[in-house]
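Novice: Please work out how this folds:
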Amino acid sequence: MHLIEHMVFKGTSSRTAREIALTFDRLGAEVDAYTTKEYTAYTVKALPEVLLDAFDLLVEMVTRPAFPETELIKEKNVILEEIRAAEDAPDDLVHELAAAAAYGTHPLGRPVLGRRSVVRAADRACLVRLHRRFYRPERTVAVLAGAVSAAAIEKAAARLAAFGEAGAGRAPAGEIQGPDGETGPPAPETGSAASGRANGPAFEVAPTADGADAPAPEEEPKEPPFAGGRRHRTRRELEQGHLVLVYPGLRAGHPDGPSWAVLNRLLGGSMAARLFQRIREDEGLVYDIYSYTAAFRDSGYLAVYAAMHPERAARVEALIAEEIRALIERGPGEEELEAAKRTLIAGYAFDLESTEARLERLAREAIYLGRHPDPETVMARYRAVSTDAVRKLAHRLLRPVGRAWVGPAVAGAERGGASWAARRDARRVRD
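Specialist: The predicted structure follows:
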């Protein structure tokens, strides 16, 4: 899918890659794209008077890619260089290894950039099959945010639906299906923003010699099991070691999501968090340490990253376990809890003032929730998080399910000590 993202910019049935670039430039528009573990996003930023023209071009790129063979050869080399660059950056590589350690062979454990062998083997026929399978109206979420009028939203929906021939059983051309199944031009949110699932004609790409696969039926998401593995990459030239510990988390949209966000903030989500204060400020054992969460359609995790001298790895890991144990046994203090909640509420409010942040939030809500929660409701849920809720979540989830290390070979640093294996195995017995 990452290769398709690159190739979408390399021309359509009526425009070359150069013509696409020049047209966006003449419009004064900024176009971008990125691929995640579960979706690919294509974005365009333009002034209101040319937004629909920029939107038209973006839709043409996404729905009518030509996938020219000459460009494919060059772009495969570009991605291979991306992979090499990522592997040369230990603080990037360790996170990919951590996901692989946690999820094993499940797709969530695979790198977004792809594997060299897969990239080298990809051909045009493969891209066409994947495009026809996944780039379909019912799998597409269109989002507009910023200085956008209701009339512009209606026109954008109609233009998106106008690409291709109308399919049987789909909404009429010019309509967009909202998150609750209603059709018709979507009403904008406060601040002129709206989203919906396109539900019109099929997107097309030039056929291959042997035809293309029919779209596969949708499957209900199944929570992937955690592998509980360990991955390490010995890099003798490095003086610093990079460690990531992975713990089970919550899927996107889970009812306990606000409590989970507060727990992450308390543990390692800021410079005031417990891990940073104890291990970096008080003990001086690490160059950097933090925690973060990743949420997917049917799974999620929390990860703790630390960068340190390799000989300090065992001590750092023991202190991480100690701070987690304290949260499990006693929970956060009232003042600490309130500060974490205020910070999360402020961050959410600040994001409402950013067009880019609103755009991404609306898209993720449409994909994972099928609705757009009222901002006041979201902030109220943060305010309602209690000490007991955080402590119970920590008790239920903070048991390691994956470990990754990138750095010099040091006894105990690569594979973790007996304490890591004991905590992992204790979780297996408990589950």
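
Novice: Every contact and neighbour count from this point should use C-alpha atoms.
Specialist: Noted.

Novice: Pull out the buried positions in the strand or helix carrying residue 315.
Specialist: Secondary structure from DSSP states H and E places residue 315 in helix 313-330. Of all the residues in helix 313-330, those buried under the rule 16 or more other C-alpha atoms under 10 Å are 313-314, 316-317, 319-321, 323-325, 327-328.

Novice: Just send the residues you listed back as a markdown table, with distance to residue 405 too.
Specialist: Supplementary listing: the buried residues of helix 313-330 in a markdown table, determined by distance: C-alpha to C-alpha, whole Å:
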| residue | distance to residue 405 |
| --- | --- |
| 313 | 10 |
| 314 | 12 |
| 316 | 13 |
| 317 | 12 |
| 319 | 17 |
| 320 | 15 |
| 321 | 17 |
| 323 | 20 |
| 324 | 20 |
| 325 | 22 |
| 327 | 25 |
| 328 | 25 |
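
Novice: Could you find which two of those are furthest from each other?
Specialist: In terms of C-alpha to C-alpha, the buried residues of helix 313-330 reach their longest pairwise distance at 313 and 328, which sit 22.7 Å apart.

Novice: in the following helix or strand past the helix holding residue 315, what's buried?
Specialist: Downstream of helix 313-330, the next assigned helix or strand under DSSP H and E is helix 334-352. Neighbour counts over helix 334-352 (16+ other C-alpha under 10 Å) mark 337-338, 340-341, 344-345, 348, 351-352 as buried.

Novice: Now show me the structure for the sequence below, then we'll compare the two:
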Amino acid sequence: MNAKLWIASIGLVLVACGGGDNKPANTGGTKKGDGLTKKEEVSKEAENKFNAAMDAFIAHDKANDWNEAVCNDVAKQFESAASEQKGGSLPEATFNAGLVFQRCGKDGEAKKRFEKALSENPQFHHARAQLALYEYKANGNEDAAITALQQAVLDAKFQNVPALVNLAMMQMQRDSAQGGDGCKDDMECAKKNLQRALAIDDGFMPAFNQLALYYFNQAKKRAGAIKSGKGKRQIATNAAIGKRANVQELELAALVCSQAIRKNPGYAPIHNTAGLIQNELGLVNGAVTEFRAAAQLDARLFEAQMNYAAVNLSFRGFEEAQKAYQKALEMRPNDYDAHLGLALALRGQINDSNYDKQVAAVQAELEAAKKIDGARPDAFYNEGILVQEYKSKGLDKDKTIAAFEQAQTILK
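Specialist: Got it, this is the predicted structure:
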């Protein structure tokens, strides 16, 4: 089994994670906060509790130690601050409680808080932007998401940095000829919104990350080497293997990553993006280093685990690929590509001493993938390879013929 077979079997699945990490809202319209509740309208008790909750939020963000107990505690602190306010309404506190639940993956609880914050103040653009993303996740309607995010940006008078970044992300994803004020199409509008975001906050890492992805995508589009997989996952397809993206734009994307990493070397997604760029430039060792860094900085970053696994798989680093795919599956047990990748990593480690156990493990992962999406051919193709290359070995003549016939049937 050669390297070409591995690429043909799965391709190199490289996942780009972008979008705006969400900052907590402050009251008082300070430089750092852009909340809508005026400071003089906030009771002293509510302000004290709100500030204590903010300190806790920021500390846990820096430590990256969110867990269920911590989330429940910090969310309660924000909700306690809201209860101290006259009428029990402080949308900034309610919104921040939602962000806390987001940090722990409790999207249902987060969405409830965002809806409550928006009902308390229909102009609360932070909540509107978050709800737009939840609606998109539910229905996949890019046009509706962009319209809602544009409204949030307008409500914020173009000062909501995460909303600008998320709007740019959605515009890049739609990538249509629809223009806007001062921009001719989605990609140009996206770039303009990212520049606006960085002009307001030149330390906002998601804006740097999305700008790097903008140049990365533009480089690959010009080469005709980019297609979107299910769920908008970027895949280097077999047809694109020989197509390399525009080097000048890739180097520009790499420069954005370099500047961002100098500002904040601890931001995992920018390392993931840097890995995508290094891989496209053919610098595999650099890609491995960046993907590994991203995975180590944030063990919950699914994209980094998938990319670290895929790039290891591409040069037959089967054990490392196996570990990374297993970590990815802990986060998303029903991800087709993770099951398929794990099957290939396991297949690469089959030997005489583990033959029966390893072949069974490979088959189990392929079966899991087929259950997730029976319409995709990848798992069936690799099942055919498994039968042809392994299950047919050591059988008598009749069984060998039967095994090859089974493989031929699968591969048709």
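
Novice: Just give the TM-score of the two.
Specialist: Comparing the chains after superposition, counting by TM-score structural alignment, normalised by the length of the second structure, produces a TM-score of 0.27; 188 aligned residues with a C-alpha RMSD of 7.1 Å.

Novice: out of the buried residues of helix 334-352 of the first structure, who's nearest residue 429 of the first structure?
Specialist: Scanning the buried residues of helix 334-352 of the first structure for proximity to residue 429 of the first structure, where the rule is C-alpha to C-alpha, the winner is residue 337, at 31.2 Å.

Novice: of the buried residues of helix 334-352 of the first structure, closest to residue 85 of the first structure?
Specialist: Proximity of these to residue 85 of the first structure (C-alpha to C-alpha) peaks at residue 351, which lies at 30.9 Å.

Novice: related to what we said a few turns ago, which one among the buried residues of helix 334-352 of the first structure gets closest to residue 301 of the first structure?
Specialist: Taking C-alpha to C-alpha as the measure, residue 301 of the first structure lies nearest residue 344 of those, at 18.6 Å.

Novice: so what's that closest one up against?
Specialist: The neighbours of residue 344 of the first structure, taking C-alpha atoms under 8 Å, 6 or more residues apart in numbering as the test, are 261-262, 382.

Novice: And for residue 9 of the second structure, the neighbour number?
Specialist: Taking other C-alpha atoms under 10 Å as the criterion, the count of residues near residue 9 of the second structure is 18.

Novice: my guess is it contacts residue 383, does it?
Specialist: No. Counting by C-alpha atoms under 8 Å, residue 9 of the second structure sits too far from residue 383 to count as a contact (10.3 Å).

Novice: Find the residues that touch each one of the two.
Specialist: Residues touching both residue 9 of the second structure and residue 383 by C-alpha under 8 Å, 6+ apart: none at all.

Novice: Which of the contacts of residue 344 of the first structure has the largest number of neighbours?
Specialist: With neighbours set by other C-alpha under 10 Å, the maximum within these is found at residue 262, which has 25 neighbours.

Novice: Go ahead and confirm it touches residue 342.
Specialist: No. Proximity of residue 262 of the first structure to residue 342 does not meet the contact threshold set by C-alpha under 8 Å, at 9.8 Å.

Novice: I'd like the distance between residue 337 of the first structure and residue 83 of the first structure.
Specialist: Distance check for residue 337 of the first structure against residue 83 of the first structure: by C-alpha to C-alpha, to the nearest Å, it reads 40 Å.

Novice: Also residue 397 of the first structure?
Specialist: Applying C-alpha to C-alpha, the value for residue 397 of the first structure to residue 83 of the first structure is 32 Å.

Novice: what do you get for residue 152 of the first structure?
Specialist: Taking C-alpha to C-alpha as the criterion, residue 152 of the first structure is separated from residue 83 of the first structure by 40 Å.

Novice: Over to residue 363 of the first structure?
Specialist: According to C-alpha to C-alpha, residue 363 of the first structure and residue 83 of the first structure sit 27 Å apart.
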